[in-house]
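Undergrad: Pasted the sequence and its predicted model underneath.
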Amino acid sequence: MTLNVKVKPGSKLDQLYYDEQGLLNVRIKAPAQDGKANDYLVKYLAKQLGLPRSSVDIVSGFTNPHKRLEIEAAEEVVRVRLAAVCG
């Protein structure tokens, strides 16, 4: 499934939440330099979704806060797990 997210690197804590428009936002501690934030984002999302790291891949937005990710899991599974994590 494809997942669109907005990422804010360099945050004080890691957090997943939906904004007023319903877009998934991800705050991560990793800095936005030398691909560290992208690598951390993939690891963080995989962990939150209970998936192996290889199941999460950035498709576009490598240097942009708006990213499109490809998740190798059923859409229903991802949505249920996101609902549990985001509260």
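TA: Nice, thanks for sending it over. All figures in this text were calculated on a predicted structure; none of them were measured in a lab.
Undergrad: going forward, measure contacts between C-alpha atoms and count neighbours the same way
TA: Will do.
Undergrad: those strands in the chain, which residues are they?
TA: For the chain, the strands defined by DSSP state E occupy 2-8, 15-18, 24-27, 56-60, 66-71.
Undergrad: let's bring in a second model and compare:
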Amino acid sequence: MSWYRYDGTNNLVLTLYIQTGAKITEAAGLFGDALKIRLAAVPMEGKANATLIKFLAAQFDVPVGQVRLKQGGKSRHKVIVIHRSMHNPSVLSNIV
């Protein structure tokens, strides 16, 4: 299984594993069937989720409103949907 797929409406669906408290926010390779993302944020009051959404929006060159947390609001394992992304997931996986 891949860490990304496209749904029936051609939205990009990402399966991620999140590590908080890193020095910088970056993609860090595969972690099982998920892409590991290190976040420079703490998992308090939604700060980590907000940082993740902003990071993904910047990487995929879409507005923040097009990045949606589908599953895993309080978990390290998250499913993210990016609506109408024109970029290939390789923008994150250049180290994978």
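TA: Arrived safely, thanks for sending. As the structure is a computational prediction, the values presented were derived from the model and not from experiment.
Undergrad: TM-score of the superposed pair?
TA: After superposition, the two chains reach a TM-score (TM-score structural alignment, normalised by the length of structure 1) of 0.82; 85 aligned residues with a Cα RMSD of 2.0 Å.
Undergrad: before we move on, the earlier item: if we compare the strands of structure 1, which one ends up closest to residue 84 of structure 1?
TA: Comparing those by their distance to residue 84 of structure 1 (Cα to Cα), the top pick is strand 15-18, with 10.5 Å.
Undergrad: Would you map the helices across structure 1?
TA: With DSSP state H applied, structure 1 shows helices at 36-49, 75-86, listed in chain order.
Undergrad: Turn those into CSV, columns for distance to residue 69 of structure 1 and mean neighbour count.
TA: What follows is the helices of structure 1, written out as CSV (distance: least, Cα to Cα, whole Å; neighbours: other Cα atoms under 10 Å):
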stretch, distance to residue 69 of structure 1, mean neighbour count
helix 36-49, 9, 18
helix 75-86, 12, 13
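Undergrad: Residue 62 of structure 1 is nearest to which of those?
TA: Nearest to residue 62 of structure 1 among those is helix 36-49 (7.1 Å), distances taken as Cα to Cα.
Undergrad: okay, that closest one sits on what stretch of structure 2?
TA: Across structure 2, the stretch matching helix 36-49 of structure 1 (TM-score structural alignment) is residues 47-60.
Undergrad: before we move on, the earlier item: now mean neighbour count and distance to residue 47 of structure 1 too, for the strands of structure 1, in JSON lines please.
TA: Putting those into JSON lines (neighbours: other Cα atoms under 10 Å; distance: least, Cα to Cα, whole Å) gives the following:
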{"stretch": "strand 2-8", "mean neighbour count": "18", "distance to residue 47 of structure 1": "15"}
{"stretch": "strand 15-18", "mean neighbour count": "17", "distance to residue 47 of structure 1": "12"}
{"stretch": "strand 24-27", "mean neighbour count": "18", "distance to residue 47 of structure 1": "13"}
{"stretch": "strand 56-60", "mean neighbour count": "18", "distance to residue 47 of structure 1": "10"}
{"stretch": "strand 66-71", "mean neighbour count": "18", "distance to residue 47 of structure 1": "12"}
